[in-house]
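Visitor: here's my sequence, what's the structure:
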Amino acid sequence: MSTATSSLASPIGLSRPNGSRGTPGSRTRPLRHLERWISPIALIALWQLASATGILSERKLAPPSKVVRSAIDLIRDGTLGHATLVSTERAVAGFAIGAVIALLLALLAGLSRLGELAVDPPLQMLRMLPHLGLVPLFIIWMGIGETPKVTLVAFGAIFPLYLNTFSGIRNIDRKTLEAAKVMGLTQLQRIRYVILPGALPQALTGLRQSLGVAWLTLIVAEQMAADDGIGKMINDAREFLMTDQIVVGLAVYMILGLITDAIVRLIERKALAWRS
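Guide: Just a heads-up that it's a prediction; the model follows:
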């Protein structure tokens, strides 16, 4: 009787095969990742179909098959690799400068009322200025070399990181700061062990946003009479109506942006493992 009762009480256990311990979520997770590729692949297929049937003129936009062939040719002759390296160096340099400035200003504004009054109002005003509209002024001030391109990227990258880091610092519990002071921590120790860890989640969010702005800004910056890089490649292709190479260049910008965003998300998972 007891055996029958226990069997009826656990029908799920009877229906599961021996050795099967996986959960439905773990079994379907790979499928969920594959499902995210369905719509992009469908769009590319429709693009190819529209080109093949003449609905979309190749003069207006090259089909995916031609774009892939063009990318392979550009990789083989070294043009794409060199252009990508030059553009990446510009983006990294501009973003690094902008990130350092943003973090320093966020600390200055977030740690004192006087610093906030000195830093935050001007930055809020500059934030409303369309930074891409500064291209003509940057050319007048700095010429058409590397300096205006890197400066424009840095200028665009400052604001998302500053705003998020500043907000993260100001949202730290004041009781935590008071406790750190009571424990005898110096100002530098409070910044290192309390303020920066407390502001880290929002700072990483700002980091991702700043990276996105940096790559978008670079696209415009490399139109400033660039003598090398992806922007130069796109400009040359535009002169000869080579839409396949234009699409290749835009795709490289997109891939670089996705790679840097994935790196920051990986850092975020490692640095904020305590939240999971």
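Visitor: could you use CA atoms for every contact and neighbour count after this?
Guide: Fine.
Visitor: show residues contacting stretch 166-186.
Guide: 106-107, 109-111, 190, 194-196, 198-203 (Cα atoms under 8 Å, 6 or more residues apart in numbering).
Visitor: same thing but 7 Å
Guide: Contacts to stretch 166-186, defined as Cα atoms under 7 Å, 6 or more residues apart in numbering, come from residues 106-107, 109-110, 190, 195, 198-199, 202-203.
Visitor: how about stretch 263-276?
Guide: Applying Cα under 7 Å, 6+ apart, the set of residues contacting stretch 263-276 from outside is 204, 208.
Visitor: repeat that with 8 Å
Guide: 201, 204, 207-208.
Visitor: quick one: buried residues of it?
Guide: For stretch 263-276, a neighbour-count test (16 or more other Cα atoms under 10 Å) marks 264-265, 268 as buried.
Visitor: please tell me how far the helix or strand encompassing residue 245 is from the chain's geometric centre.
Guide: According to DSSP states H and E, residue 245 maps onto helix 243-271. Distance of helix 243-271 from the chain centroid (Cα atoms, centre = their mean, to the nearest Å) equals 7 Å.
Visitor: let's see this one next to it:
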Amino acid sequence: MKDIKRRSVLNKVIPWIIPIIILIAWQVLTTTGIVAANIFPTPEKVIAGTITLIKNGQLTNNILISTKRAVIGFIIGGGIGFVLGLVNGVSRRSEIALDSTIQMVRNIPHLALMPLVIIWFGIGEEAKLFLISFGVFFPIYLNTLHGIRTIDSGLVEMGKIYGLKRRALFWNIILPGALPSILVGVRQSLGIMWLTLIVAEQLAADSGIGYMAMNAREFMQMDVIVLSIIIYAVLGKISDSAAKILELKLLRWHPNYQNN
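Guide: Predicted coordinates for the structure are as follows:
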């Protein structure tokens, strides 16, 4: 029992070791002058800048705006990718008709579309939502399609033997069997979502964390720039942790997740 508790404590402590080392190194390098203050601010200066932005409401407002953009774009692009992945996974005819076109479009770097998207939508919300949706679509589509295609055919045949009709077969065998792969696609898409948002907000926005960073660059506010980077990292970690929790809840039946 003690070993289990000790292992549980270690599992909670170990992930924090490297971030703490980075923080200590940051403090030492910036306070001793090894790294000049005009190149990288001290942690104290970043904290002071954070407090100022919280007091004037800019930080909270920009975080909420960026999070809203990310979530809406993810829902749109991820939802379309999930539906098309399911359709092409269960229908060979649909895959033949659609998959080749999707694969051709997938090879277009979505961030390279930025100039065209700005011409189409300007710097409004539509431009950012389009880019985020376009970026997150493909990992979820591919992993959904792959998950369905790699389901053990023996399980499907067994379900048919037990009298499962198409709908019951889908909900009880096909979708649960593809779920691990789908959730991998979700985690991949979450990373792409934040990456796309960073670029979109820096080039085509008048609000959000990326805009805050670009505006700070104009005035050489290094503390705000570093803070923006940290916020993106924290938001990315939170979203990935949420995806991992979702995995544990939805895949409790899976042997590989029962000991987590």
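Visitor: relative to residue 94 of structure 1, which of the contacts of stretch 263-276 of structure 1 is nearest.
Guide: residue 207 (13.4 Å; Cα to Cα).
Visitor: in structure 2, which residue range corresponds to the helix holding residue 245 of structure 1?
Guide: Using TM-score structural alignment, the residues of structure 2 aligned to helix 243-271 of structure 1 are 222-250.
Visitor: what about residue 5 of structure 2, how many neighbours?
Guide: 10 (other Cα atoms under 10 Å).
Visitor: OK, contacts around it?
Guide: Applying Cα under 8 Å, 6+ apart, no residues qualify as near residue 5 of structure 2.
Visitor: what does it correspond to in structure 1?
Guide: Checking TM-score structural alignment: residue 5 of structure 2 goes with residue 26.
Visitor: tell me which element that match falls in.
Guide: Per DSSP H and E: helix 24-35 holds residue 26 of structure 1.
Visitor: center of structure 2 - which residue?
Guide: Nearest residue to the geometric centre of structure 2 (Cα atoms, centre = their mean): residue 190, 1.2 Å.
Visitor: check the secondary structure at residue 41 of structure 2 for me.
Guide: coil (DSSP: H, G, I helix; E, B strand; the rest coil).
Visitor: and it, what's its match in structure 1?
Guide: Looks like residue 41 of structure 2 aligns to residue 62 there (TM-score structural alignment).
Visitor: skip the chain neighbours and tell me the closest residue to its match.
Guide: residue 244 (5.1 Å; Cα to Cα, 6 or more residues apart in numbering).
Visitor: can you count the residues close to the one you found?
Guide: With other Cα under 10 Å as criterion, residue 244 of structure 1 counts 25.
Visitor: surely it touches residue 61?
Guide: Yes - the pair residue 244 of structure 1 / residue 61 is scored as a contact, 7.2 Å apart, by Cα atoms under 8 Å.
Visitor: can you show me the helices along the stretch 101-250 of structure 1?
Guide: 113-127, 135-142, 146-170, 174-182, 187-190, 196-221, 230-239, 243-271 (DSSP state H, counting those that start in this stretch).
Visitor: let me know which of those helices is the nearest to residue 50 of structure 1.
Guide: Within these, the stretch nearest residue 50 of structure 1 is helix 243-271; the backing value is 15.4 Å (Cα to Cα).
Visitor: quick one on the thing from earlier: most widely separated two among the contacts of stretch 166-186 of structure 1?
Guide: 190 and 202 (18.0 Å).
Visitor: the counterpart of residue 121 of structure 2 in structure 1 - nearest residue in space that isn't next to it in sequence?
Guide: The alignment partner of residue 121 of structure 2 in structure 1, by TM-score structural alignment, is residue 142. In this structure, residue 142 of structure 1 finds its nearest non-sequential neighbour in residue 148, 5.9 Å apart by Cα to Cα, 6+ apart.
Visitor: residues contacting the one you found?
Guide: 135, 138-139, 142, 221.
Visitor: sorry, back to before: the helix holding residue 245 of structure 1 vs helix 196-221, what angle?
Guide: Per axes from the mean of the first three to the mean of the last three Cα atoms, to 10 degrees, the angle that helix 243-271 of structure 1 makes with helix 196-221 is 170 degrees.
Visitor: who are the contact partners of the aligned partner of residue 50 of structure 1 in structure 2?
Guide: Under the alignment (TM-score structural alignment), residue 50 of structure 1 pairs with residue 29 of structure 2. Residue 29 of structure 2 is in contact with residue 35, counting by Cα under 8 Å, 6+ apart.
Visitor: residue 29 of structure 2 is in what secondary structure piece?
Guide: helix 17-31.
Visitor: and if you look at residue 50 of structure 2?
Guide: Element membership of residue 50 of structure 2, judged by DSSP H and E, is helix 43-55.
Visitor: buried set for that helix?
Guide: Buried residues in helix 43-55 of structure 2, counted by 16+ other Cα under 10 Å: 43, 45-46, 49-50.
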